[in-house]
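Participant: Sequence plus the predicted model coming up.
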Amino acid sequence: MLVLTRRNGETIKIGDDIEITVISSKNDQVKIGIKAPKNIEVFRKELFDQIQTENEQASKDVSSLIDLLRKKDK
């Protein structure tokens, strides 16, 4: 993991297309702005993890349904 120190208003570049700017910091919270192309999805990690879990569950449900349909066809 790369660890950087930035002050309010300073920016970090990732590749050619992504910029992360420190908007403000107060106590133990940091407000950041992210500028990225529209085709790049940006999520908070906890939301991303939740989406992944729901997608995995949905694919299991579909797999179970397919198995059930195959049993019916026999």
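Facilitator: Good, I have the coordinates.
Participant: make it CA atoms for all contacts and neighbour counts henceforth
Facilitator: Will do.
Participant: hey, where'd the strands end up in the chain?
Facilitator: For the chain, the strands defined by DSSP state E cover 11-14, 18-26, 29-35.
Participant: Can you name every helix or strand that the shortest one contacts?
Facilitator: Okay, so that is strand 11-14. For strand 11-14, the contact count by 3 or more C-alpha pairs under 8 Å, 6 or more residues apart in numbering; DSSP states H and E identifies strand 18-26 as packing neighbours.
Participant: helices or strands up against the strand it packs on?
Facilitator: In terms of contacts (3+ C-alpha pairs under 8 Å, 6+ apart), strand 18-26 is packed against strand 11-14, strand 29-35.
Participant: buried residues in the shortest one?
Facilitator: Right, the one you point to is strand 11-14. T11 (16 or more other C-alpha atoms under 10 Å).
Participant: putting a second one here so we can go through both:
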Amino acid sequence: MLVIGRKPGEYVMLDDDIMVKVVKSEDGHLRLAIDAPKDVKITRGELYEDQNNERITK
């Protein structure tokens, strides 16, 4: 796992087509903007965990 610090307005690139940008940071809360091709599936962490837990219990 890569852990880096970014300030609002700064971003990281994943390959050449996915940008993750910090758009707001205050009081320990962070807002990210993700620019990715439409065919890239993006799922929030809590939903991803719920989906995986459902698969395991079925």
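Facilitator: Great, that's in hand. The structure displayed is predicted, hence computed values, not measured ones.
Participant: now the strands of structure 1 in TSV, with distance to E46 of structure 1?
Facilitator: Converted to TSV, the strands of structure 1 look like this (distance: least, C-alpha to C-alpha, whole Å):
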stretch	distance to E46 of structure 1
strand 11-14	21
strand 18-26	19
strand 29-35	16
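Participant: Could you export the helices and strands packed on strand 18-26 of structure 1 as JSON lines, including distance to K71 of structure 1?
Facilitator: Output for these, formatted as JSON lines (distance: least, C-alpha to C-alpha, whole Å):
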{"stretch": "strand 11-14", "distance to K71 of structure 1": "50"}
{"stretch": "strand 29-35", "distance to K71 of structure 1": "49"}
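Participant: To D67 of structure 1, which of those lies closest?
Facilitator: The closest of those to D67 of structure 1 is strand 29-35. By C-alpha to C-alpha, the value is 43.3 Å.
Participant: how much space between the residue lying closest to I14 of structure 1 once chain neighbours are set aside and L47 of structure 1?
Facilitator: Leaving out its chain neighbours, the residue that sits closest to I14 of structure 1 by C-alpha to C-alpha, 6 or more residues apart in numbering is I20, at 7.9 Å. Distance of I20 of structure 1 to L47 of structure 1, given as C-alpha to C-alpha, to the nearest Å: 19 Å.
Participant: and the two? which has more neighbours close in?
Facilitator: Shown here are I20 of structure 1 and L47; by other C-alpha atoms under 10 Å, I20 has more neighbours (16 against 10).
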